[in-house]
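whatever this is, show me its structure:
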Amino acid sequence: MRIILLGPPGAGKGTQAVRLVERLGVPQLSTGDMLRAAIAAGTPVGLKAKAIMDRGDLVSDDVVLGIIAERIEEPDTRKGFILDGFPRTVAQAEGFDRMLEQKGLKLDAVIEFKVDQDALVERIVKRAKETEARGEPVRKDDNPEVFKTRLEAYRTQTAPLSTYYEGRGCLRAVDGMRPIDEVTEALKKIVG
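Take a look at the predicted model:
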């Protein structure tokens, strides 16, 4: 199964991705991890990305798509993959769809985690307090102000993907505000 998980930060995509990896036996693909691996391996696209990053510039959509194209050729993705955090924009989604089409592949599902964004801020504050109480370091992005900035970026850049994938007929939704195990059950109904 080839799956994209959509939803704002804090919606539970990462937690559910781990469960889907176990259930489906397919890898979760992180663009950050893929970039680092391509650079470390010295692939042509990785070298291009390294040069861009060494200049302090952001890696372009074309380079990111090139790295994903290389990664989904690896043997562990033959049965599929889970993308969380990509695509972030409609332009990336269009490029990704073209790339999949050229490879004779298609997405099986785009699953959107529907959440109350105000409640997410409360969830993040609670998560930070619980982490701190355990004596563990709190994630930098669990600061409420940083989190609100990330939410705004999601609203403006990534939220339009819902309409895009709905138009392509592959968008499914789950209530991300439900308890973790209930979200997992809803995902099972979608992915089988």
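
rest of the way, CA atoms for contacts and neighbours
OK.

what's the single longest helix in the chain?
With secondary structure taken from DSSP state H, the chain has its longest helix at helix 117-133.

could you say what helices and strands it packs with?
In terms of contacts (3 or more CA pairs under 8 Å, 6 or more residues apart in numbering; DSSP states H and E), helix 117-133 is packed against helix 144-153.

so the helix it packs on versus helix 117-133, what angle?
For helix 144-153 against helix 117-133, the angle by axes from the mean of the first three to the mean of the last three CA atoms, to 10 degrees is 140 degrees.

quick one: the residue nearest the centre of the chain from residue 122, how far?
Centre of the chain computed as the mean C-alpha position; nearest residue by CA atoms, centre = their mean is residue 84, 1.6 Å away. Per CA to CA, to the nearest Å, residue 84 is found 22 Å from residue 122.

quick check, residue 173 in contact with residue 162.
No - applying CA atoms under 8 Å, one finds residue 173 not in contact with residue 162, separated by 9.6 Å.

and the contacts of the longest helix of the chain?
Under the contact criterion CA atoms under 8 Å, 6 or more residues apart in numbering, helix 117-133 has outside partners 8, 10, 11, 137, 138, 139, 142, 143, 144, 147, 148, 151.

from these, which would you call buried?
Neighbour counting by 16 or more other CA atoms under 10 Å classes 8, 10, 11, 138, 142, 144, 147, 148, 151 among those as buried.

okay, the residues you listed in CSV with distance to residue 57 next?
Below are the buried ones among the contacts of helix 117-133 laid out as CSV (distance: CA to CA, whole Å):
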residue, distance to residue 57
8, 25
10, 27
11, 29
138, 28
142, 26
144, 27
147, 23
148, 24
151, 23
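
would you point out the most distant pair within the residues you listed?
When CA to CA is used, the two most widely separated members of the buried ones among the contacts of helix 117-133 are 8 and 138, lying 19.1 Å apart.

give the burial count for residue 156, as a bare number.
10 (other CA atoms under 10 Å).

pretty sure it is in a helix, no?
Yes - counting by DSSP: H, G, I helix; E, B strand; the rest coil, residue 156 is located in a helix.

all helices for the chain, in order.
Under the criterion DSSP H, helices of the chain are mapped to 13-24, 31-41, 44-54, 61-71, 90-102, 117-133, 144-153, 160-167, 180-191.

next, the second sequence, to be compared with the first:
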Amino acid sequence: MSSEPTGPAKPAKGPASGKPKAVVHDLEIKDAQIIFHSVWNELEQDLGDDMLRFPKEIILLGGAPGSGKGTHTRFIQKTRGLTCPSIVVSSLLTSPEARKVIDAGYMVGDREVVGILFRKLLDPDYRDGAILDGFPRTEVQVECLKLLVDKMKELRARFFETPLRVHFRQPTIHIMVLFVDEKTSVERQIKRGHQAEAHNQEVRTTGVGECVELRPTDLDPKAARRRYQVFKEQTWEALQSLKQTFFYHFVNAQGSVAEVERNILNELRYQSLLELDPQTYDSLRNLPLASEIILHARQDLVKRLDAYELNQTKLFHQVIGLIQEKIMPVVVRHAISGLATVNIEDPLLHDSEALAMLIDIFSERGYHAVVDLHRIEIPEQVDLASGDISCRQKKVFRITIRFQGSEIRRG
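This is a model prediction of the structure:
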């Protein structure tokens, strides 16, 4: 009895093998007002509004995956004088649910991020300033940030006339975006993944050192590309929307570490108008900047010297003679060190014009001269009946001259 040949078995319906893929559902409320006030009310109830002391300066460090946020954070800290470690938002999200979402290449819900982050910012270590790596990443987080700054200003106004006002300073918010294109981002992510994989393998083989984090997206180009797309579609738009609200710094991070550091330095140069409290700035603004007074310093020096020669010839030449006879011999003996100090009691220097001439003459000759007046009381007479001592005052002018000394090669 013959049988007809049979074809290949048809696959059964449904997945033949392996576990079904997890589907990430986003059912969270997306109303920033509701999320923010929920978090804020919890903080007020737990701590009290007088303890809601947020950092004076907050630098929001954003950027595409692989843009070098971790690499450049330490340089930014040094530039701004911040000593505390940066707050990496992803490292705060350690719950199993949060890790599951992150490993899939998506982002954790706004309510959880905002709640955990705001509490972290209240750590006293961050009182002067904090760098946030990875916040805000969504429009909801952007709005929560704006609401936070509004609350910080409200608290400042509320406590301004109290001893607690030192804890509620004018907030300064910087947005710093490190940007790379998609190709560079994916290449750097995969390179980082291979480096981490090789490092961890060496640690496991030798038992020396510690393994580093290896994210699933660091080894999968498709997942790495998805991370970049999430950045462009959500984080990039969120950060761009803050341009009109806070100090915004766009940094091209495509180049070498040194090139990116130069770009960062240019963006974060100190500007008193942007960083000081408005009242403080108004108090200081009439004092000239150093950059302003040196702008025409050379031309002004030439004018003064010519005026001395034309209008105060006798005094001018007396000062020149004093320098030649009493000061330059000492200066010459200190040619190697480039630093000389001369004490002079000559009454010529009692004239303030003569002092000004002396400083200008040294400046024109390439020296830096500083004059310090010492008044010394010299006892002259004692009243034996009353015990009173009569003194005369002696003026000693201590003149310090600095200049480029001579280099001596030894050996």
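
on that earlier part again, touching, the residue nearest to the centre of the first structure and residue 6? I think so.
Yes - between residue 84 of the first structure and residue 6 there is a contact at 6.9 Å, judged by CA under 8 Å.

need the overlap of contacts for those two.
Counting by CA under 8 Å, 6+ apart, the contacts common to residue 84 of the first structure and residue 6 are residue 13.

which stretches of the stretch 301-411 of the second structure form strands?
With strands called from DSSP state E, counting those that start in this stretch, the stretch 301-411 of the second structure shows them at 339-344, 368-382, 389-402.

who are the packing partners of the shortest one?
The helices and strands touching strand 339-344 of the second structure, judged by 3+ CA pairs under 8 Å, 6+ apart, are helix 328-333, strand 389-402.

pick the most buried one from those.
Of all those, strand 389-402 has the most neighbours on average by mean count of other CA atoms under 10 Å, namely a mean of 16.

where in the first structure does that one fall?
Alignment of strand 389-402 of the second structure against the first structure: no match, by TM-score structural alignment.

residue in the first structure matching residue 180 of the second structure?
Counting by TM-score structural alignment, residue 180 of the second structure corresponds to residue 115 in the first structure.

isn't that match right up against residue 11?
Yes - using CA under 8 Å, residue 115 of the first structure is in contact with residue 11, at 6.5 Å.

need the residues touching each of those two.
What both residue 115 of the first structure and residue 11 touch, as defined by CA under 8 Å, 6+ apart, is the set 176, 177.

can you count the residues close to the counterpart of residue 174 of the first structure in the second structure?
Taking TM-score structural alignment, residue 174 of the first structure has residue 251 as its aligned residue in the second structure. Using other CA under 10 Å, residue 251 of the second structure is surrounded by 21 other residues.

next up, the contacts around the closest residue to residue 251 of the second structure other than its chain neighbours.
Residue nearest to residue 251 of the second structure in three dimensions, not counting chain neighbours: residue 178, with 4.9 Å by CA to CA, 6 or more residues apart in numbering. Residue 178 of the second structure makes contacts with 61, 62, 63, 64, 67, 68, 69, 250, 251, 252, 253, as judged by CA under 8 Å, 6+ apart.

how close does the corresponding residue of the first structure for the second one get to residue 23 of the first structure?
Looking back up the chat, that one is residue 62 of the second structure. Aligning on TM-score structural alignment places residue 62 of the second structure opposite residue 6 in the first structure. Residue 6 of the first structure is 19 Å from residue 23 of the first structure, where distance means CA to CA.

tell me which of the two has more neighbours.
Neighbours were counted for residue 6 of the first structure and for residue 23 using other CA under 10 Å; residue 6 has more, 27 against 12.

for that one, give me its contacts.
Shown in contact with residue 6 of the first structure (CA under 8 Å, 6+ apart): 13, 84, 85, 110, 111, 112, 113.

is it true that the third one touches residue 28?
No - proximity of residue 85 of the first structure to residue 28 does not meet the contact threshold set by CA under 8 Å, at 10.4 Å.

I'd assumed residue 393 was in contact with residue 380 of the second structure.
No - in terms of CA under 8 Å, residue 380 of the second structure does not count as a neighbour of residue 393; the distance is 10.0 Å.

run a quick neighbour tally on residue 125 of the first structure.
16.

the second structure: which residue goes with that one?
Counting by TM-score structural alignment, the partner of residue 125 of the first structure is residue 190.

separation between its match and residue 86 of the second structure?
24 Å.

kindly report the same for residue 254 of the second structure.
22 Å.

between the two, who's got more neighbours?
Each of residue 254 of the second structure and residue 86 had its neighbours counted (other CA under 10 Å), and the higher figure belongs to residue 86 (20 against 17).

give me the aligned partner of the more buried one over in the first structure.
Residue 86 of the second structure maps onto residue 28 in the first structure, by TM-score structural alignment.

residues in contact with its match?
So residue 28 of the first structure contacts 17, 18, 21, 81, 82, 83, 84 (CA under 8 Å, 6+ apart).

what's the last one aligned with over in the second structure?
Counting by TM-score structural alignment, residue 84 of the first structure lines up with residue 133 in the second structure.

pretty sure its match is touching residue 65, no?
No - contact status for residue 133 of the second structure versus residue 65: not in contact, 11.5 Å apart, counting by CA under 8 Å.
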